[in-house]
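Engineer: need a structure here:
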Amino acid sequence: MRLINIRQDRPLDVICLGRAGVDLYAEEPDVDMIDVAGFKKFVGGSPANIAVAIARQGGRAGIISCVSDDSLGRFVCHSLEGFGVDLQGMKIDKNGSRTSLAVTELKSSGCEVILYRNHASDLTLRPEQMDPDYIRQAKILLVTGTALSESPSREATLAAMQYARVAGTVVVLDLDYRAYSWQSPEESAVIYTIAAGQSDIVIGNREEFDVLEYLNGKHCTDDDHTAQQLLKGRTKIILLKAGEKGSKVYCADGQTFEQAIFPVDVIKPFGSGDSYAGTALLALIQGDSLKQAVRKGSAAAAINISRNTCTEAMPTTEELNAFLATHTEKH
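Structural biologist: Got it, this is the predicted structure:
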């Protein structure tokens, strides 16, 4: 018996809700920001990355986001469309907001990332812009925590989650915690708890689950306790990412297991989580067991961090299968 019922009679596999922005990557590897001579421009933002990860493997991905009415906003739309991401849910803000911008070094560790998110376009999404008919087209709705950090995007995201529940669309919450986005630990804990209560699958690392459980006290840093509490409600699967230690999976039926990482030469320290999430969700949609899906996600994460950029580094199905055939986990 499957833990979650994924409706196969939907034209879209996953709709991702949240930020879509521009990433500027240093052209020179292992060079400090102050000495970097040039940058290359790519589409970025966690929901956009996840949508591209799905599309690169032949899945049908859509996105609900908002970009500015300027060349950077148009670049984001053009890039996502080029990857095959459905843009029916993309909004254009004409009121002076700006598409998010991330400027980053290219280092395997200690990588500086400078973010520009003042009056970010994606956070201007409004509840009345959420289209229940569009959400009904998806097997899965994935929302990210950053979209919950500020109004009116917060209310828009919660509205989309409710529309998904009514439509029988599986709801996935990627906690995607960014401290600068929130007013206080109490605020993020309250909102994350509300959103997790509406979600079938919750994805995050230990720090992010600590944020969710901030109001619960000191005992909240224990993985098993976290799972025990969250799985009492609507949530059926928890994917707890643990960096070099791999990931832990907890299920409402009592099943639990760990997935080790695939060792690779790391080019950059980010993008792996989005590659992991997109790949694992698509594998579940395509009928893989949870263990198979998480193993594929771990492999996709390894491929991503062994390459430059985030979106362009998402593996195709052929690349993923070739990697799995030639690489083994680090146990």
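
Engineer: Every contact and neighbour count from this point should use C-alpha atoms.
Structural biologist: OK.

Engineer: Show me the strands in this protein, by range?
Structural biologist: Assigned strands in the chain, in chain order: 12-17, 21-26, 39-44, 61-68, 86-93, 101-104, 113-116, 138-144, 170-174, 201-205, 237-241, 247-251, 256-259 (criterion: DSSP state E).

Engineer: Throw the ones you listed into a markdown table and include distance to His331, thanks.
Structural biologist: Below are the strands of the chain laid out as a markdown table (distance: least, C-alpha to C-alpha, whole Å):
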| stretch | distance to His331 |
| --- | --- |
| strand 12-17 | 31 |
| strand 21-26 | 32 |
| strand 39-44 | 32 |
| strand 61-68 | 33 |
| strand 86-93 | 39 |
| strand 101-104 | 32 |
| strand 113-116 | 31 |
| strand 138-144 | 30 |
| strand 170-174 | 26 |
| strand 201-205 | 20 |
| strand 237-241 | 16 |
| strand 247-251 | 12 |
| strand 256-259 | 9 |
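
Engineer: Number of residues surrounding Gly217?
Structural biologist: Residues lying near Gly217 (other C-alpha atoms under 10 Å) number 9.

Engineer: Distance check, it against Thr226.
Structural biologist: According to C-alpha to C-alpha, to the nearest Å, Gly217 stands 12 Å off from Thr226.

Engineer: same check, this time on Ser306
Structural biologist: Taking C-alpha to C-alpha, one finds Ser306 at 31 Å from Thr226.

Engineer: now Ile92
Structural biologist: Counting by C-alpha to C-alpha, the gap from Ile92 to Thr226 is 39 Å.

Engineer: what's the answer for Cys310, then?
Structural biologist: 30 Å.

Engineer: ok, the two, which is more surrounded?
Structural biologist: A count of neighbours by other C-alpha under 10 Å puts Cys310 above the other of Cys310 and Thr226, at 27 against 20.

Engineer: Ala293 is in contact with Leu284, isn't it?
Structural biologist: Yes - contact criterion C-alpha atoms under 8 Å: Ala293 and Leu284 qualify, at 5.9 Å.

Engineer: So for the two, which sits in the more crowded spot?
Structural biologist: Ala293 (22 against 17).

Engineer: What is the neighbour count of the nearest residue to the more buried one once chain neighbours are set aside?
Structural biologist: Nearest non-adjacent residue to Ala293, counting by C-alpha to C-alpha, 6 or more residues apart in numbering: Ala280, 4.6 Å away. If you count neighbours by other C-alpha under 10 Å, Ala280 ends up with 27.

Engineer: Might one say that Ala280 is in contact with Val294?
Structural biologist: Yes - counting by C-alpha under 8 Å, Val294 is a contact partner of Ala280 at 5.3 Å.

Engineer: this one as well, want them side by side:
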Amino acid sequence: MKNVQDRRIELLLSGRAGIDLNTTKAGCTFADIPAFTKSVGGSPANIVQGAARLGLKTGFLGKVAHDGMGEYILSALQTQNIETKGIVVDKTGARNCIAVTEIISAEESGGYATGGDAFHHGTYLYRQGTADMLYSPADVNRDLIAASQSVMLSGTAFSQSPSREAMFTILQLARDFGTMTVLDIDYRPFGWVSKNETARCYQQVITQCDIVIGNREEFDAVEYLTMPGNKDNTKSAQALLNAGVKLVIVKDGANGSAAYTSDGKVLRCGSIPTAAVKTFGSGDAYAAGLMYGILRKHNLAYAMQLGTACASLALKTISCGDAMPNLQAAEQHRAQHEKEMMP
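Structural biologist: Coordinates of the predicted model:
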């Protein structure tokens, strides 16, 4: 077997690849949006596009619809030199997940419908019975996992069967092949039966992961049964490290991010003041930059800074996956704001 560092794919993503219909105008409600642009979306797809834009050799595991949208997703990823042999085409008639974006303001842009009497504004999600959640253990391309240095899984992909079982299959194969495992907690309330189910599943997942990335809301979901009410990021990180995770990354918006390592180190990185157009997609850009730094053997402080620079640039754009920065832009932005990110 090749040394892990010699494998041809540096970062393999697994989860949803769907369609984003992006507003072409910010500062207005849906009724006044004149037109939309399309791009490949979904958090894992955003991350893989961001990583590819930075120069990593990437691939994707998942399932898309057997229609024009599925065909577009495959073509768009292939155009970016993302390996798509791990993407299966569904034959049951299921459709791709779709997100329609509305940007009244940056603060309201990333909101999801949560009930209540008032009309919801923010991001409109269509995820019922979508093709990505039909990805099954039989669909998993073990050869791609064996050919990858790392695989990142989306927490949302664990929310329903058979996708959940497929994700656990990927984790087991990654362990068998010595492939680094990364969990983007990526918590979305929809899809899960209950908070109890969510927490139990995440607790199983984290014991099989080398790196875990999340924000406070996502750690709350993980800890719902084990540390209810905890708001201390250090305690959250320590619990994951005690479970066997080697690196925990806590994203904290304008407060920056923190890294906790299994050897007891804590690194902090400040944010870059940014005139944000919207909020969604910035966490995906951060993950792409972070993984570039880690996989290209930069020190962890640099990896966090590059992730922060990517996130800052993503905040300035209307769309997500197709607006991820290239390495030159990200590195220039990082260097310009390096002092601001120093703890």
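
Engineer: Can you pull the TM-score for these?
Structural biologist: Remark: TM-score between the superposed chains equals 0.96 [TM-score structural alignment, normalised by the length of structure 1]; 326 aligned residues with a C-alpha RMSD of 1.3 Å.

Engineer: mind listing the helices for structure 1?
Structural biologist: With DSSP state H applied, structure 1 shows helices at 46-56, 71-83, 132-135, 153-167, 185-196, 206-212, 223-230, 272-285, 290-305, 317-326, listed in chain order.

Engineer: contacting residues around the residue nearest to Ala293 of structure 1?
Structural biologist: By C-alpha atoms under 8 Å, 6 or more residues apart in numbering, the contact list for Ala280 of structure 1 reads Ala293, Val294, Arg295, Lys296, Gly297.

Engineer: now do Ala138 of structure 2
Structural biologist: Counting by C-alpha under 8 Å, 6+ apart, Ala138 of structure 2 touches Ala166.

Engineer: Show me what it aligns to in structure 1.
Structural biologist: Here Ala138 of structure 2 is matched to Glu128 in structure 1, going by TM-score structural alignment.

Engineer: What lines up with Ala330 of structure 2 in structure 1?
Structural biologist: Looks like Ala330 of structure 2 aligns to Leu320 there (TM-score structural alignment).

Engineer: Please apply the same query to Met152 of structure 2.
Structural biologist: Checking TM-score structural alignment: Met152 of structure 2 goes with Leu142.

Engineer: Neighbours of that match, how many?
Structural biologist: What Leu142 of structure 1 shows, counting by other C-alpha under 10 Å, is a neighbour count of 31.

Engineer: and if you look at Ala325 of structure 1?
Structural biologist: For Ala325 of structure 1, using other C-alpha under 10 Å, the count is 9.

Engineer: Contacts only, for Gln238 of structure 2.
Structural biologist: Tyr260.

Engineer: Return the residue of structure 1 aligned against it.
Structural biologist: So, by TM-score structural alignment, Gln238 of structure 2 is matched to Gln228.

Engineer: How about Phe190 of structure 2?
Structural biologist: Aligned partner of Phe190 of structure 2 by TM-score structural alignment: Tyr180.

Engineer: Could you report the separation of its match from Glu150 of structure 1?
Structural biologist: Taking C-alpha to C-alpha as the measure, Tyr180 of structure 1 and Glu150 of structure 1 are separated by 11 Å.

Engineer: Among those two, which residue is more densely surrounded?
Structural biologist: More crowded of Tyr180 of structure 1 and Glu150, by other C-alpha under 10 Å: Glu150, with 15 against 10.

Engineer: hang on, the more buried one packs against Ser184?
Structural biologist: No - using C-alpha under 8 Å, Glu150 of structure 1 is not in contact with Ser184, being 11.8 Å away.

Engineer: The counterpart of Glu102 of structure 2 in structure 1: neighbour count?
Structural biologist: Aligned counterpart of Glu102 of structure 2 in structure 1: Glu105 (TM-score structural alignment). Other residues near Glu105 of structure 1 come to 25 when the count uses other C-alpha under 10 Å.

Engineer: Find the nearest non-adjacent residue to Glu105 of structure 1, please.
Structural biologist: Nearest to Glu105 of structure 1 is Ala26, by C-alpha to C-alpha, 6+ apart, at 5.2 Å.

Engineer: Now which residue in structure 2 aligns to the one you found?
Structural biologist: Ala26 of structure 1 maps onto Thr23 in structure 2, by TM-score structural alignment.

Engineer: Its match - how many residues pack around it?
Structural biologist: Neighbours of Thr23 of structure 2 (other C-alpha under 10 Å): 21.

Engineer: And it, how close does it get to Asp90 of structure 2?
Structural biologist: If you go by C-alpha to C-alpha, the gap between Thr23 of structure 2 and Asp90 of structure 2 works out to 28 Å.

Engineer: And Gly59 of structure 2, by the same measure?
Structural biologist: 19 Å.

Engineer: Tell me which of those two has more neighbours.
Structural biologist: Ranked by neighbour count (other C-alpha under 10 Å), Gly59 of structure 2 and Asp90 place Gly59 first, with 31 against 21.

Engineer: which ones are touching the equivalent of that one over in structure 1?
Structural biologist: Here Gly59 of structure 2 is matched to Gly62 in structure 1, going by TM-score structural alignment. By C-alpha under 8 Å, 6+ apart, Gly62 of structure 1 lies in contact with Leu12, Val14, Ile15, Cys16, Ala51, Val85, Asp86, Leu87, Gln88, Gly89.

Engineer: Tell me how far the aligned residue in structure 2 for the second one lies from Glu83 of structure 2.
Structural biologist: Aligned against structure 2 by TM-score structural alignment, Val14 of structure 1 finds its counterpart in Leu11. Plainly put, Leu11 of structure 2 is 10 Å away from Glu83 of structure 2 if you go by C-alpha to C-alpha.

Engineer: what is in contact with those two at once?
Structural biologist: With C-alpha under 8 Å, 6+ apart as the test, Leu11 of structure 2 and Glu83 both reach Thr58, Gly59.

Engineer: Neighbour count for the two, which is higher?
Structural biologist: With neighbours defined as other C-alpha under 10 Å, Leu11 of structure 2 and Glu83 compare such that Leu11 has more, 30 against 19.

Engineer: if I look at that one, how far off is Leu313 of structure 2?
Structural biologist: If you go by C-alpha to C-alpha, the gap between Leu11 of structure 2 and Leu313 of structure 2 works out to 22 Å.

Engineer: The residue lying closest to Ala147 of structure 2 once chain neighbours are set aside: how many residues sit nearby?
Structural biologist: Using C-alpha to C-alpha, 6+ apart and skipping residues adjacent in sequence, the residue nearest Ala147 of structure 2 is Arg7, 5.3 Å away. Neighbourhood size, Arg7 of structure 2 [other C-alpha under 10 Å]: 18.
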